[in-house]
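Trainee: just coords:
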């Protein structure tokens, strides 16, 4: 295997030597070498990104289906509860009938049943959290599909000579880096993480109204998962060798480094200002 790899990288045998003064010509060896190395790099890049996007799409689809199943039960409570209104009206009718059969009972003292019903605050919170979670899940799936199309365009066929193919590839790669496509793809799982967090929060609120005893166990498990998630993100900020590094960790690291540099600069300026004050002559001088 190593012998085959070394033979593939022996470009002096693979490609004929360039003629004199044609070392940068349209079909020079350097362009073929660049294209071969770039193809290997791009293949690994596109396959790795596409693999992660495929997993993300599957998870987003399954998770959206789970949220939809829960919403199908709770979204009905946002509408007018016709059953509850009917029961309230029947109770009012029965109370009026009893009042008419009894002497000394004032009919006007019987409270009137409301013909409208409003959902409780907990139900509003639950549906709001779950609808937001569903939107985030769909957004991550949409962005994943768009990212796969971006990489498809990036790896599309490049016509022309060896030099033109090299220039086209470098132009596409520079655009990929300029518009932070790898960073966007790396942050897509964070959208699903936020969606999952909102879903668990909504599930906890829903169980508080339904079964408080079950809400305690779900709440403890959700908080434990949240703590573990935060630890895996924050540990690489302390230990550079930690393997729990993600694009979100890199962003937090850059932000932390920026503010640390700013604080060092402020302290340095303050120290220079103090030295300048000490060097100035006093009033008596």
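Mentor: Perfect, thanks for sending it. Remember, it's a predicted structure, so these values are computed and weren't measured experimentally. Numbers count the residues shown, from 1 in each chain.
Trainee: C-alpha only now, for contacts and for neighbours.
Mentor: Will do.
Trainee: and for residue 210, the neighbour number?
Mentor: Using other C-alpha atoms under 10 Å, residue 210 is surrounded by 11 other residues.
Trainee: need the contact list for it.
Mentor: By C-alpha atoms under 8 Å, 6 or more residues apart in numbering, the contact set of residue 210 is empty.
Trainee: and the helix or strand containing residue 224, which residues are buried?
Mentor: Following DSSP states H and E, one finds residue 224 within helix 212-238. Counting neighbours by 16 or more other C-alpha atoms under 10 Å, one finds that the buried residues in helix 212-238 are 215, 218, 219, 222, 232, 233, 234, 235, 236, 237.
Trainee: the third one against residue 205, yeah?
Mentor: No - counting by C-alpha atoms under 8 Å, residue 219 stays clear of residue 205, with 9.1 Å between them.
Trainee: do a quick rundown of the helices in the stretch 151-285 of the chain.
Mentor: Ranges of helices within the stretch 151-285 of the chain are 162-178, 181-210, 212-238, 247-279, based on DSSP state H, counting those that start in this stretch.
Trainee: tell me which other helices or strands the longest one touches.
Mentor: Just to be clear, that refers to helix 247-279. Judged by 3 or more C-alpha pairs under 8 Å, 6 or more residues apart in numbering; DSSP states H and E, helix 247-279 is in contact with helix 181-210, helix 212-238.
Trainee: quick one: buried residues of that helix?
Mentor: Across helix 247-279, burial judged by 16+ other C-alpha under 10 Å covers 247, 248, 249, 252.
Trainee: and it with helix 181-210, angle?
Mentor: Angle, helix 247-279 to helix 181-210, by axes from the mean of the first three to the mean of the last three C-alpha atoms, to 10 degrees: 100 degrees.
Trainee: hang on, the earlier thing: how far off centre is the helix holding residue 224?
Mentor: 18 Å (C-alpha atoms, centre = their mean, to the nearest Å).
Trainee: putting a second one here so we can go through both:
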């Protein structure tokens, strides 16, 4: 689901990386016209170039696309690993169900194998990876919305800030208060 949200944003922002062909054509025509004499006796006309869009000549479009591409890749890789972990655990469960009741050693060996190969660690890292991908996406969303509209940028920045504050509060409360059910990686 997260990747389905990020992909359209990435597709919409990719054209920001392309050069503005209309502006390049206009600049070339203005340069040519500046070099042509108005008539045989005059030196020529003074040409003023339209101001460049500071946003498009900055690195922000590239940074935003890099952040969103990173978020998309992390989200997709996390989804693939989630499917793999599910498969591993289902295979473990099938082996456990097929183990004879008196084959305690076989069950213990399978359980040790899960721990030895870090399946618990991988399961614990999956939500962390997804949280990181969402954070990277939101970091890119802030300058993108500021470029579109200052009011939209303020709104998105405020909402992201409130979300980060609540996330941090939940993480802290979960570690500081024993009875608090909130936890965050």
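Mentor: Done, it's in. These figures come from a predicted structure and were not determined experimentally.
Trainee: so after superposing, what's the score?
Mentor: Put the two chains on top of each other and the TM-score (TM-score structural alignment, normalised by the length of the second structure) is 0.82; 179 aligned residues with a C-alpha RMSD of 2.7 Å.
Trainee: counterpart of residue 278 of the first structure in the second structure?
Mentor: Aligned counterpart of residue 278 of the first structure in the second structure: none (TM-score structural alignment).
Trainee: show me where the stretch 51-200 of the first structure has its strands.
Mentor: Counting by DSSP state E, counting those that start in this stretch, the stretch 51-200 of the first structure forms no strands at all.
Trainee: residues in the first structure aligned with stretch 127-146 of the second structure?
Mentor: Aligned using TM-score structural alignment, stretch 127-146 of the second structure spans residues 189-208 in the first structure.
Trainee: what's the average distance of that stretch to the second structure?
Mentor: When the second structure is superposed, stretch 189-208 of the first structure averages 1.2 Å from its matched positions, counting by mean C-alpha distance after the TM-score superposition for the first structure.
Trainee: residue nearest the centroid of the first structure?
Mentor: Central residue of the first structure (C-alpha atoms, centre = their mean): residue 191, 2.0 Å from the mean position.
Trainee: contacting residues for that residue?
Mentor: Counting by C-alpha under 8 Å, 6+ apart, residue 191 of the first structure makes contact with 136, 137, 140.
Trainee: again with residue 104 of the second structure
Mentor: No contacts exist for residue 104 of the second structure under C-alpha under 8 Å, 6+ apart.
Trainee: tabulate the helices and strands packed on helix 247-279 of the first structure (JSON lines), appending distance to residue 6 of the first structure.
Mentor: Converted to JSON lines, those look like this (distance: least, C-alpha to C-alpha, whole Å):
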{"stretch": "helix 181-210", "distance to residue 6 of the first structure": "30"}
{"stretch": "helix 212-238", "distance to residue 6 of the first structure": "36"}
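Trainee: ok so, going back, do you know how far the residue nearest to the centre of the first structure is from residue 184 of the first structure?
Mentor: Look at residue 191 of the first structure and residue 184 of the first structure: by C-alpha to C-alpha, to the nearest Å, they are 11 Å apart.
Trainee: just tell me what residue 6 of the second structure corresponds to in the first structure.
Mentor: By TM-score structural alignment, residue 6 of the second structure lines up with residue 67.
Trainee: OK, contacts around that match?
Mentor: Counting by C-alpha under 8 Å, 6+ apart, residue 67 of the first structure touches 130, 133, 134, 199.
Trainee: could you export these as a markdown table, including distance to residue 29 of the first structure?
Mentor: A markdown table is the format used below for the contacts of residue 67 of the first structure (distance: C-alpha to C-alpha, whole Å):
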| residue | distance to residue 29 of the first structure |
| --- | --- |
| 130 | 58 |
| 133 | 53 |
| 134 | 53 |
| 199 | 56 |
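Trainee: of the residues you listed, buried ones?
Mentor: With burial judged by 16+ other C-alpha under 10 Å, the buried subset of these is 130, 133, 134, 199.
Trainee: filter these down to just the ones in helices.
Mentor: Among those, the members falling in helices (DSSP state H) are 130, 133, 134, 199.
Trainee: farthest-separated two in those?
Mentor: Across those, the longest distance by C-alpha to C-alpha is 8.5 Å; it joins 134 and 199.
Trainee: find me the equivalent region of stretch 31-38 of the first structure in the second structure.
Mentor: Counting by TM-score structural alignment, stretch 31-38 of the first structure has no counterpart in the second structure.
Trainee: and that stretch, what's buried?
Mentor: Buried residues in stretch 31-38 of the first structure (16+ other C-alpha under 10 Å): 31, 32, 33, 34, 35, 36, 38.
Trainee: could you find the closest non-adjacent residue to the fourth one?
Mentor: If I follow you right, that is residue 34 of the first structure. The shortest distance from residue 34 of the first structure to any non-neighbouring residue, by C-alpha to C-alpha, 6 or more residues apart in numbering, is to residue 166 (6.8 Å).
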